[in-house]
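In: only geometry, no sequence info:
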């Protein structure tokens, strides 16, 4: 299975869709941490959902999905850029998880934040409570509230594969003669077909076979697949920028107290950058006053 996302539309129905499959990228991300099987599945669902949103929203920038709760999920964060680069991490209380994913129990008392961060323009964040039994239904509620458009999402994950399907009614325009009742019937029709999909089919079939299996009675147009891959984005330069936010005197004291070097480890990919005391002194000599907090 390749790591791709693909858009599709219906010739005679006012509905758009996206379909995604993750294999190598998901395993790369999940294998960087010692997640149990059910935890991997939750992370995989979140990765697929975030990539779907990034492709649907169509901005040049980044979309992030964050879950936090007072229960098992202390933090789950997944991100996807418009180029299709994904990364993610999960911090869970192992004493409150089990061998079977129980989303509602794991996220009890929690909230979901969706952050849209364009390269140019204003950052936007929407926050909603986690009140449903599955991540997919929480996301459906978010889109219905934010865009007022009927939305249906399916997410399936095993230990090493992930699948996602997104269906949404198209917004109307001045030339649209379709009645509200006709639009509702069309969406119910497509949703009913999508609900027949099994986890086994979702994780094993390729996109073309799966779309034919679901919607062969409708006229579906598919568009070129877009690759999805893991890319963290962490770098020594970014770590230097983080260090620049620390008071220089405190930074020098930190490196001395740490035995002559500071180690910064990326939470996403576990990449480690080491800054020696000499590195810090050289770094500080090149930092302008405006780069640090005094």
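Out: Thanks, I have the structure now. Everything numeric here is computed off the predicted structure, so don't read it as measured data. Numbers count the residues shown, from 1 in each chain.
In: use CA for all of it now, contacts and neighbours both
Out: Fine.
In: run a quick neighbour tally on the spatially closest residue to residue 99 that is not a sequence neighbour.
Out: Nearest residue to residue 99, sequence neighbours excluded (C-alpha to C-alpha, 6 or more residues apart in numbering): residue 38, at 5.8 Å. Look at residue 38: counted by other C-alpha atoms under 10 Å, it has 19 neighbours.
In: which residues sit in contact with residue 38?
Out: Residue 38 is in contact with 98-101, 159, counting by C-alpha atoms under 8 Å, 6 or more residues apart in numbering.
In: switch the cut-off to 7 Å
Out: By C-alpha atoms under 7 Å, 6 or more residues apart in numbering, the contact set of residue 38 is 99-101.
In: got it, and residue 114?
Out: With C-alpha under 7 Å, 6+ apart, residue 114 has these contacts: 64-66, 125-127.
In: what about 6 Å?
Out: Going by C-alpha atoms under 6 Å, 6 or more residues apart in numbering, residue 114 touches 64-65, 125-126.
In: of the residues you listed, buried ones?
Out: 64-65 (16 or more other C-alpha atoms under 10 Å).
In: which SS class is residue 249?
Out: helix (DSSP: H, G, I helix; E, B strand; the rest coil).
In: can you tell me how far it sits from residue 260?
Out: Residue 249 sits 15 Å away from residue 260, going by C-alpha to C-alpha, to the nearest Å.
In: mind listing the helices for the stretch 51-200 of the chain?
Out: Using DSSP state H, counting those that start in this stretch, the helices assigned to the stretch 51-200 of the chain run over residues 103-106, 135-147, 180-194, 199-204.
In: can I get the ones you listed in TSV including mean neighbour count?
Out: Shown next, in TSV, are those (neighbours: other C-alpha atoms under 10 Å):
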stretch	mean neighbour count
helix 103-106	18
helix 135-147	17
helix 180-194	15
helix 199-204	16
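In: another one to put next to it:
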């Protein structure tokens, strides 16, 4: 797949619509290699990673967008985040008490009753968070509901994933600028989304982006922009682990050190382990520590 780990933005030059198309392979595998999940869970995580990649291009500033779902099903938590600079990561937490269904499961069967949270966190400024119920059969439908309710933007999303790669398309209506006739505008939106509804699973996973966009929208004038590369990248570091320990306070850290001998902080995203001994703790809190 020549468009592996690339995101293309595109515009309908004669309509008030925009779109994005993304394919993930290596970045998706980089996420999976750090944690082993059942195949049905891998596919769901692939959809979350794809959706986070699509939504990250809507960020107009340096920041992070995070999709997180919590529920009472076999998957108790699933999360994917992507930065404005296209660094992607994700994680799943499985329930210790709820068994997996034997057959292929959809979103409600895997997560159960719960909520989907969309968080936008700028590098500078206040964090914004939107919440929608997990009351649809797919992640795409939940996200479409979110945009309709909170952003008042007509948005459609198509997501596919298997054990090796993922693909997704996002279409979004823009404020009226090109076509002033509301009826014509609505007809163009209906036509574009109806055409996108014909996309096949194998097309989203295997067909090169420009070819697929031509297949779907050849009756429109579509302008495709230069791609952005998507990559797996974890934001953990020893420095951030030190900050986390300092936030606990000297007494709690010393108690952990007494109980464990060495403090280990595991990153749940990449399985990196940061270890701290007595000398490290003295460096954090001063030489009068642990006397």
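Out: Looks like it came in fine. As the structure is a computational prediction, the values presented were derived from the model and not from experiment.
In: nearest to residue 120 of structure 1, of the helices of the stretch 51-200 of structure 1?
Out: For residue 120 of structure 1, the closest of the helices of the stretch 51-200 of structure 1 is helix 135-147, at 21.5 Å, according to C-alpha to C-alpha.
In: average offset between the closest one and structure 2?
Out: For helix 135-147 of structure 1, the mean deviation from structure 2 after alignment is 0.7 Å (mean C-alpha distance after the TM-score superposition for structure 1).
In: what helices or strands is that helix leaning on?
Out: Here helix 135-147 of structure 1 touches strand 151-157, going by 3 or more C-alpha pairs under 6 Å, 6 or more residues apart in numbering; DSSP states H and E.
In: so what's the aligned residue in structure 1 for residue 60 of structure 2 up against?
Out: By TM-score structural alignment, residue 60 of structure 2 lines up with residue 58 in structure 1. For residue 58 of structure 1, no residue meets the contact criterion (C-alpha under 6 Å, 6+ apart).
In: with residue 252 of structure 2 instead?
Out: Per C-alpha under 6 Å, 6+ apart, neighbours of residue 252 of structure 2: none.
In: in structure 1, what residue corresponds to it?
Out: So, by TM-score structural alignment, residue 252 of structure 2 is matched to residue 250.
In: contact partners of stretch 222-235 of structure 1?
Out: For stretch 222-235 of structure 1, the surrounding residues in contact (C-alpha under 6 Å, 6+ apart) are 3-8, 25, 84-87.
In: residue 203 of structure 1: which of the residues you listed is nearest?
Out: Nearest member of the contacts of stretch 222-235 of structure 1 to residue 203 of structure 1, counting by C-alpha to C-alpha, is residue 3, at 11.9 Å.
In: surely that closest one meets residue 22?
Out: Yes - Residue 3 of structure 1 is within contact range of residue 22, at 4.5 Å (criterion: C-alpha atoms under 6 Å).
In: between the two, which one's more packed in?
Out: Taking other C-alpha under 10 Å, residue 3 of structure 1 and residue 22 do not tie; residue 22 has more neighbours (26 against 21).
In: save the helices of the stretch 51-200 of structure 1 as CSV, and put in distance to residue 236 of structure 1 too.
Out: Shown next, in CSV, are those (distance: least, C-alpha to C-alpha, whole Å):
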stretch, distance to residue 236 of structure 1
helix 103-106, 35
helix 135-147, 34
helix 180-194, 45
helix 199-204, 37
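In: which one of these lies closest to residue 47 of structure 1?
Out: helix 135-147 (11.3 Å).
In: now the closest one: which residue numbers in structure 2?
Out: Under TM-score structural alignment, the match for helix 135-147 of structure 1 is residues 139-151.
In: nearest to residue 136 of structure 1, of the contacts of residue 114 of structure 1?
Out: Nearest to residue 136 of structure 1 among those: residue 65, at 12.3 Å, using C-alpha to C-alpha.
In: name the nearest residue to that closest one, ignoring sequence neighbours.
Out: residue 114 (4.8 Å).
In: try residue 167 of structure 2
Out: residue 23 (4.4 Å).
In: need the counterpart of that neighbour in structure 1.
Out: Per TM-score structural alignment, residue 23 of structure 2 is aligned with residue 21.
In: the equivalent of residue 33 of structure 1 over in structure 2 in helix, strand or coil?
Out: Mapped onto structure 2 by TM-score structural alignment, residue 33 of structure 1 lines up with residue 35. Recorded secondary structure, residue 35 of structure 2: coil (three-state DSSP).
In: what about residue 35 of structure 2, how many residues nearby?
Out: Considering only other C-alpha under 10 Å, residue 35 of structure 2 is surrounded by 15 other residues.
In: measure it to residue 28 of structure 2 for me?
Out: Distance from residue 35 of structure 2 to residue 28 of structure 2, counting by C-alpha to C-alpha: 12 Å.
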